[in-house]
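Enquirer: output the structure for:
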Amino acid sequence: MSSPTELGPSPLAQGDLQISVAEARARIAARLSPIGGVERLALAEALGRVLAEDVISPIDVPAHDNSAMDGFAFRGVELLPEGDSRFRVAGAVMAGDAAPPAVAPGECLRIMTGAVMPPGLDTVVPLELCREEGGVLSVPAGSLRPGENRRRQGEDLARGRPALARGRVLRPADLGLAASLGLTELPVIPKLKVALFSTGNELRDAGQPLDAGCIYDSNRHSLAAALRRLGVVEVIDLGLVRDEPAALQATLERALREADVVLTSGGVSMGDADYTRDLLTRHGEVAFWKVAMRPGRPFAFGSLRRPTGDGPAWLFALPGNPVAALVTFYAFAQEALWQLAGASRAPAPRLQARSATAIRKRPGRTEFQRALVEPAADGSGWQVRPTGSQGAGILRSMSEANALLVLGHEQGSVAAGEMVEVWLFDGLV
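Expert: This is a model prediction of the structure:
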């Protein structure tokens, strides 16, 4: 794992330079490596976790040649090129029968899906392609080729071959595959520990009296939910922290003792009460403080020294406005957390859709607009339109959206009907 000093000097020392979204993403990815470690979990508990080691198949799958469907099994060489091929039905073989009977030339067996192929038989005709009368099977010429509808031993997975690769985020089909190999547990990477807190004297927890000039804290709830939905994170909720040096210092020290990642919201702008900036620079190296984006310009990333002397705790300091906090989480923190968790997961899908409206935008920053993607009324594909007000503090329009409409750094205003990039929430959250 990288050490804190490998980040190099903070641009803050040279005057708070602003970098692009692409550069910020690249800087973050270049500095992170997985936390490592292994724990073993029962299959029922492993969904969504990251596989810590390759899983090697201990058996062939399938374990024997078997029928791919219900029908009749016979020797493919006995199919006639013209007219009906006829076979005497000599019995039946069911799925689970250990020793199917042998048959003589010109004979066949009724067979069920998954049943072991009898010795010497290599072809199965589906029930709907043949007829049986008086114990005689008739197969029309050209209805199938020799060898069809037989699954070969080891066809899906051969013994000794990798079944699941290290770094895979385990999905339902993966757990089924592991069970088909006779496995009862899997090695996974331990969950990342992420310390989460919000800063601001004006914040109150839901359920508390709302004093004059104060607001309820929504960020911890939305960010904690986004973290938990990843499936690879243990959230350490450190609550609300006042913009006071002693309170911030105590909270940060606890976070560095307990967590791999420190995720904050608020306190990274240029306000007079933003002590967080000074505190963070005393505890480590902050790679950058500003990103050319809207919303989310005041965003910080860096490494912080842990009192244990282990590798660094990674800092993601998000803006305080509710939408900006979520947008920067999706744009920067989410993929970084997958990387730290050791996942080889593909990036979230980026799609193209037709803008239903004209959108004003100036080059020189990336803009993320809350938007709704839906089928175009004329059936011409997908279209996207912004949802309501795009102010950084208006969470309702984020709740009503199903995607982020992303306008690139050098992109200017968009005309109605123009194709634009969208990040679907189903791919993000």
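Enquirer: can we go C-alpha only for contacts and neighbour counts from here?
Expert: OK.
Enquirer: where do the helices of the chain begin and end?
Expert: Assigned by DSSP state H, the chain shows helices spanning 21-31, 172-180, 219-230, 245-258, 276-283, 322-328, 334-340, 396-399, 425-428.
Enquirer: could I get these as JSON lines with distance to residue 380 and mean neighbour count?
Expert: Below are those laid out as JSON lines (distance: least, CA to CA, whole Å; neighbours: other CA atoms under 10 Å):
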{"stretch": "helix 21-31", "distance to residue 380": "31", "mean neighbour count": "16"}
{"stretch": "helix 172-180", "distance to residue 380": "34", "mean neighbour count": "15"}
{"stretch": "helix 219-230", "distance to residue 380": "33", "mean neighbour count": "17"}
{"stretch": "helix 245-258", "distance to residue 380": "51", "mean neighbour count": "17"}
{"stretch": "helix 276-283", "distance to residue 380": "49", "mean neighbour count": "16"}
{"stretch": "helix 322-328", "distance to residue 380": "29", "mean neighbour count": "26"}
{"stretch": "helix 334-340", "distance to residue 380": "32", "mean neighbour count": "21"}
{"stretch": "helix 396-399", "distance to residue 380": "26", "mean neighbour count": "18"}
{"stretch": "helix 425-428", "distance to residue 380": "22", "mean neighbour count": "13"}
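Enquirer: mind putting the ones you listed into a markdown table with distance to residue 164?
Expert: Formatted as a markdown table, those follow (distance: least, CA to CA, whole Å):
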| stretch | distance to residue 164 |
| --- | --- |
| helix 21-31 | 25 |
| helix 172-180 | 8 |
| helix 219-230 | 20 |
| helix 245-258 | 32 |
| helix 276-283 | 40 |
| helix 322-328 | 32 |
| helix 334-340 | 18 |
| helix 396-399 | 36 |
| helix 425-428 | 22 |
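Enquirer: what's the closest of those to residue 375?
Expert: Closest to residue 375 of the helices of the chain, according to CA to CA: helix 425-428, at 16.1 Å.
Enquirer: what does the closest one contact?
Expert: Outside helix 425-428, the residues within contact range by CA atoms under 8 Å, 6 or more residues apart in numbering are 330, 348, 349, 402, 403, 404.
Enquirer: who's in contact with the nearest residue to residue 403 once chain neighbours are set aside?
Expert: Of all residues not flanking residue 403 in the chain, residue 424 sits nearest, at 4.3 Å (CA to CA, 6 or more residues apart in numbering). Shown in contact with residue 424 (CA under 8 Å, 6+ apart): 349, 350, 351, 402, 403, 404.
Enquirer: can you tell me which of the helices of the chain is nearest to residue 60?
Expert: When these are compared by CA to CA, helix 172-180 sits nearest residue 60, at 10.1 Å.
Enquirer: next, report how far the closest one is displaced from the centre of its chain.
Expert: 17 Å (CA atoms, centre = their mean, to the nearest Å).
Enquirer: rewinding a little: of the helices of the chain, which is nearest residue 298?
Expert: Closest among these, once you apply CA to CA, is helix 322-328, at 9.1 Å.
Enquirer: which other helices and strands contact that closest one?
Expert: helix 219-230, strand 313-318 (3 or more CA pairs under 8 Å, 6 or more residues apart in numbering; DSSP states H and E).
Enquirer: another sequence for comparison is provided below:
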Amino acid sequence: MARTPVAEHEGRVRALLAPLRTRDAETVPVAAALGRVLAGAVLSPIDLPPFRNSQMDGFAVLASDLAAGLPLPIAGEVAAAAGTPDPLVPGTAVRIMTGAPIPAGADAVVPVEDTVVSVDAMVTIASDWAAGAYVRDVGSDLKAGAQLLPGGVRLASRHLAALAAAGITGVAVSSRVRIAVISTGSELVAPGEALGPGQIADSNGTALVAAARDVGAEIVLEGRVVDDHEAFEALLVAAIAADAELVLTSGGISQGEYEVVRETLEPRGALVDVLAMQPGGPQAIGSFDGIPVVCFPGNPVSSQLSFLLFVEPLLREIAGLPDRIRVTRVLDAPVTSVAGKRQFLRGRALPDGRVETLGGPSSHLVAALAAADVLLDIPEDATELAAGATVETWEL
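Expert: Next up, the predicted model:
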């Protein structure tokens, strides 16, 4: 049986999910905006800093008073606190703290380490200082009305700090992609439940929910269903009711019996296919009442790698995240692969640029995947790679 190349299915999924790139904007509190993507540029409503203030602990002076080199009487003190200090009297100095407002009439700050204070409250300046020294002028960081942050930036802590400094409490961000995750299989039970004969814990739901959230998506429904057409369809209806924009399923798309996803969606026009890849050969895409559905195999490693290959790239783009890092490394031992299949082996990167494989190619080896920090991408036409051969790896 001819198998579809991975790249062709990547294109199918990309086309199916292309409408998700157009995001509505929503306003969220700055405190809840970490990791969100700005829907548009943000302008500062105020000057930053909003008032002249001192860059150092020291003395506020009029620079021209320093020319004679004579001690100046200390006329007062200004702390970093609310209020407006009294103007500086020419011929005097005012002790000032970092961040404190500079008194009117002062045009320089002399750091305390460059001064000598006598017991009679006089200060001697060690050298001449020019006007503007250690003075943070109004708007020297950013003028009111200037762009504080550009649209499209993914908000990190430094961005939130700038927004807070400008007094901004809410920002317009792109809405998150709303995803429903449905695990299928009569053998599945919730993680932590006692396993009966023939039962396994549903790890796919946990993995897909976590993977989607990790790249900025919002999970609006997480469900698990036995191999029953009506029960599965009811969960699809529930996903739509939860306002899902995308449904991800695992299991139920092979060529055997009890393939509930294939049996439900294929009559609605879904494309069910087998790809030239290992693990993760069975794949399907379709829609349910206008909502795209991307269907992964039920084997847990296959499900996780399928998400990484086919859905994660678009979600990363929408969330303003970079692509996964790909690095060429050197095999520390020979590798064999199946002719005609692009194989994704689990591995561990070694400090010297080599990479070792972990476990085998089977799609049930969740412990090996958990121990891995890279995937080895073995091309379809490679059947044997010797130790020392180079291979592309994807960082996990």
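Enquirer: and the TM-score between these chains?
Expert: The TM-score (TM-score structural alignment, normalised by the length of structure 2) is 0.79; 386 aligned residues with a CA RMSD of 3.7 Å.
Enquirer: got a winner among the contacts of helix 425-428 of structure 1 for most neighbours?
Expert: Counting neighbours by other CA atoms under 10 Å, the top entry in the contacts of helix 425-428 of structure 1 is residue 404, with 27 neighbours.
Enquirer: name the nearest residue to the aligned partner of it in structure 2, sequence neighbours excluded.
Expert: Under the alignment (TM-score structural alignment), residue 404 of structure 1 maps onto residue 374 of structure 2. The shortest distance from residue 374 of structure 2 to any non-neighbouring residue, by CA to CA, 6+ apart, is to residue 395 (4.4 Å).
Enquirer: also residue 340 of structure 1?
Expert: Counting by CA to CA, 6+ apart, the residue nearest residue 340 of structure 1 is residue 34, at 4.1 Å.
Enquirer: neighbours of the residue nearest to residue 75 of structure 2 when sequence neighbours are not counted, how many?
Expert: Of all residues not flanking residue 75 of structure 2 in the chain, residue 94 sits nearest, at 5.5 Å (CA to CA, 6+ apart). Residues near residue 94 of structure 2, counting by other CA under 10 Å, number 25.
Enquirer: hmm, residue 94 of structure 2 is touching residue 86, no?
Expert: No: with contact defined as CA atoms under 8 Å, residue 94 of structure 2 does not count as touching residue 86 (9.8 Å).
Enquirer: now do the contacts for the residue nearest to residue 374 of structure 2.
Expert: Contact analysis of residue 395 of structure 2 by CA under 8 Å, 6+ apart lists 324, 325, 326, 327, 373, 374, 375.
Enquirer: what's the answer for residue 264 of structure 2, then?
Expert: Residues near residue 264 of structure 2 by CA under 8 Å, 6+ apart: 229, 232, 233.
Enquirer: swap the cut-off to 6 Å and go again
Expert: By CA atoms under 6 Å, 6 or more residues apart in numbering, no residues touch residue 264 of structure 2.
Enquirer: that one -> structure 1?
Expert: Under the alignment (TM-score structural alignment), residue 264 of structure 2 pairs with residue 279 of structure 1.
Enquirer: ok so, going back, and the residue nearest to residue 374 of structure 2, what pairs with it in structure 1?
Expert: Match for residue 395 of structure 2 (TM-score structural alignment): residue 423.
Enquirer: also residue 49 of structure 2?
Expert: By TM-score structural alignment, residue 49 of structure 2 lines up with residue 62 in structure 1.
Enquirer: residue 154 is in contact with its match, correct?
Expert: Yes: between residue 62 of structure 1 and residue 154 there is a contact under CA atoms under 6 Å: 5.3 Å.
Enquirer: okay, these two: which has more neighbours?
Expert: For residue 62 of structure 1 versus residue 154, neighbours defined as other CA under 10 Å are more numerous around residue 62 (19 against 16).
Enquirer: and that one, how far is that from residue 76 of structure 1?
Expert: Separation of residue 62 of structure 1 from residue 76 of structure 1 (CA to CA, to the nearest Å): 21 Å.
Enquirer: try residue 372 of structure 1
Expert: Distance from residue 372 of structure 1 to residue 76 of structure 1, by CA to CA: 56 Å.
Enquirer: what of residue 68 of structure 1?
Expert: As for residue 68 of structure 1, its distance to residue 76 of structure 1 is 15 Å (criterion: CA to CA).
Enquirer: more neighbours: the two, which one.
Expert: The neighbour comparison of residue 68 of structure 1 against residue 76 (other CA under 10 Å) goes to residue 68, with 21 against 18.
Enquirer: ok, for the equivalent of residue 278 of structure 2 over in structure 1, nearest residue in space, not its chain neighbours?
Expert: Using TM-score structural alignment, the equivalent of residue 278 of structure 2 in structure 1 is residue 294. Nearest residue to residue 294 of structure 1, sequence neighbours excluded (CA to CA, 6+ apart): residue 367, at 4.8 Å.
Enquirer: with residue 294 of structure 2 instead?
Expert: residue 285 (4.7 Å).
Enquirer: mind listing what the one you found touches?
Expert: Contacts of residue 285 of structure 2 (CA under 6 Å, 6+ apart): 270, 271, 293, 294, 295.
Enquirer: how near is the corresponding residue of structure 1 for the last one to residue 324 of structure 1?
Expert: Translated: residue 295 of structure 2. The equivalent of residue 295 of structure 2 in structure 1 is residue 317 (alignment by TM-score structural alignment). Plainly put, residue 317 of structure 1 is 11 Å away from residue 324 of structure 1 if you go by CA to CA.
Enquirer: next: residue 427 of structure 1.
Expert: Counting by CA to CA, the gap from residue 427 of structure 1 to residue 324 of structure 1 is 19 Å.
Enquirer: hang on, the earlier thing: tabulate the helices and strands packed on helix 322-328 of structure 1 (TSV), appending distance to residue 19 of structure 1.
Expert: Output for these, formatted as TSV (distance: least, CA to CA, whole Å):
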stretch	distance to residue 19 of structure 1
helix 219-230	24
strand 313-318	15
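Enquirer: between these, which gets nearest to residue 268 of structure 1?
Expert: strand 313-318 (6.8 Å).
Enquirer: and that closest one against structure 2, how far off on average?
Expert: For strand 313-318 of structure 1, the mean distance to aligned residues of structure 2 following superposition is 1.6 Å (mean CA distance after the TM-score superposition for structure 1).
Enquirer: how about residue 34 of structure 2, what's its match in structure 1?
Expert: Using TM-score structural alignment as the criterion, the counterpart of residue 34 of structure 2 in structure 1 is residue 47.
Enquirer: isn't that match up against residue 170?
Expert: Yes: contact criterion CA under 6 Å: residue 47 of structure 1 and residue 170 qualify, at 5.4 Å.
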